[in-house]
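Asker: Fold the stuff below for me.
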Amino acid sequence: MTTYNTNLAAEFYVLSMLHRLGADAALTLGNKKAVDIIVASENRTITTVEVKGLAKAYDWPADNIHNFLDSQHFYVLVCFEGKITDPLFPPSVWIIPSEKLSPFIKKYETRIVISRAKIKADGQQFLHKWSLITG
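Answerer: Reported below is the predicted structural model:
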């Protein structure tokens, strides 16, 4: 399983969940993009979603994250917990508004990540919190 396939699996999982919950959501196309999914609400508000997917329980790469202030932008962190090839095992998903993401960012000398340890310790209020996007 390649990183690209993991990201696609995560994006389609998130898109599927949003549709299951009644959202009007569309996947954006392209390989290097900041917005993966666009969600239109009934009152014509647009919400944007960036999906970060992992096959195993690691930190999420975050070198390309620059949006921490948009109240209509969300980061959806998907982890298949090492069982990406098992279709009966659901992934763990954290839905985090962009303005709440910065406490989970960890900067190293050569890279920036979203810390899985910090998310697990201090981000349980975002675990499977789809209603933050769907209302």
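Asker: C-alpha from now on. contacts and neighbour counts both.
Answerer: OK.
Asker: Any figure for the gap between Lys118 and Thr45?
Answerer: 31 Å (Cα to Cα, to the nearest Å).
Asker: for this structure, longest helix please?
Answerer: helix 3-20 (DSSP state H).
Asker: on contacts alone, who are the packing partners of that helix?
Answerer: In terms of contact count using 3 or more Cα pairs under 8 Å, 6 or more residues apart in numbering; DSSP states H and E, helix 3-20 is assigned the packing partners strand 24-27, strand 46-54.
Asker: between it and strand 46-54, how big is the angle?
Answerer: With axes from the mean of the first three to the mean of the last three Cα atoms, to 10 degrees as the criterion, the two stretches helix 3-20 and strand 46-54 enclose an angle of 140 degrees.
Asker: Now show me the structure for the sequence below, then we'll compare the two:
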Amino acid sequence: MKKNGYNTNLASEFHVISLLHRLGLDANLTLGNKKAVDIVVVRHAGDAVTIDVKAVVGRVDWLMGNVPSVPRENHFVVLLTYDGKFEDLHHSPRVWVIPHAELVQLVKSAKPPSTMKYVSRSEVTKLTQYENAWGFISGTNAI
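Answerer: Next up is the predicted model:
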């Protein structure tokens, strides 16, 4: 199968939706191609959180093209890596659930003339408190 970013992102969004539903959460995929919110989770009436999903197939940094630089309350970024095993259906991706305010501090700019922004894989893999931290989304973990 030909790998492309669209397939990776779509598969990753549905993976996250699946996990959230398995946790008993009301999670909904948003529509649109250029957005900073991929999933909305309604925890109770008047209490919702939003999620931006970023995924990579290989062991590389995550690009942060549309992630807002000003911290957003009740917003999370879920980072997934397939570690080069995207097509291996026996392999589950590694996942980090990071509050947006924390992620903003991790975003770096590439060297000029590039204007690309990214989050370093080597930094994220050290953030064990965020790996599979689904309690942030459900509201059972304090931020």
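Asker: Just give the TM-score of the two.
Answerer: The TM-score (TM-score structural alignment, normalised by the length of the first structure) is 0.94; 134 aligned residues with a Cα RMSD of 1.2 Å.
Asker: one step back: who has more neighbours, Lys118 and Thr45 of the first structure?
Answerer: Using other Cα atoms under 10 Å, the more surrounded residue of Lys118 of the first structure and Thr45 is Lys118, with 15 against 9.
Asker: Mind telling me what the more buried one corresponds to in the second structure?
Answerer: In the second structure, the residue paired with Lys118 of the first structure is Glu123, using TM-score structural alignment.
Asker: next one: Ser92 of the first structure
Answerer: Residue correspondence, TM-score structural alignment: Ser92 of the first structure in this structure matches Arg94 in the second structure.
Asker: Hmm, that match is touching Gly84, no?
Answerer: No: under the contact definition of Cα atoms under 8 Å, Arg94 of the second structure does not touch Gly84, with a separation of 11.3 Å.
Asker: quick revisit: now the longest helix of the first structure on the second structure. Mean distance?
Answerer: Relative to the matching residues in the second structure, helix 3-20 of the first structure has an average distance of 0.4 Å after the fit, by mean Cα distance after the TM-score superposition for the first structure.
Asker: Go ahead and name everything in contact with that helix.
Answerer: Counting contacts by Cα atoms under 8 Å, 6 or more residues apart in numbering, the residues outside helix 3-20 of the first structure that touch it are 24-27, 36-37, 51-55, 76, 78, 84, 130, 134.
Asker: just those residues now: which is nearest Ile114 of the first structure?
Answerer: Compare each of the contacts of helix 3-20 of the first structure with Ile114 of the first structure using Cα to Cα and the shortest gap goes to Lys52, at 9.7 Å.
Asker: I'd say the closest one and Phe74 touch.
Answerer: No: because the distance of 10.8 Å does not satisfy Cα under 8 Å, Lys52 of the first structure is recorded as not touching Phe74.
Asker: more neighbours, those two?
Answerer: Neighbour totals were compared for Lys52 of the first structure and Phe74, and Phe74 leads with 25 against 22 (other Cα under 10 Å).
Asker: residue in the second structure matching that one?
Answerer: Pairing criterion TM-score structural alignment: the partner of Phe74 of the first structure within the second structure is identified as Phe76.
Asker: With Phe89 of the first structure as the reference, measure out to the residue of the first structure most remote from its centre.
Answerer: For the first structure, the C-alpha farthest from the mean C-alpha position belongs to Glu109; by Cα atoms, centre = their mean, that distance is 24.2 Å. Distance of Glu109 of the first structure to Phe89 of the first structure, given as Cα to Cα: 35 Å.
Asker: got it, and Val78 of the first structure?
Answerer: Distance, Val78 of the first structure to Phe89 of the first structure, using Cα to Cα: 13 Å.
Asker: which of the two has more neighbours?
Answerer: Per other Cα under 10 Å, whichever of Val78 of the first structure and Phe89 has more neighbours is Val78, with 27 against 12.
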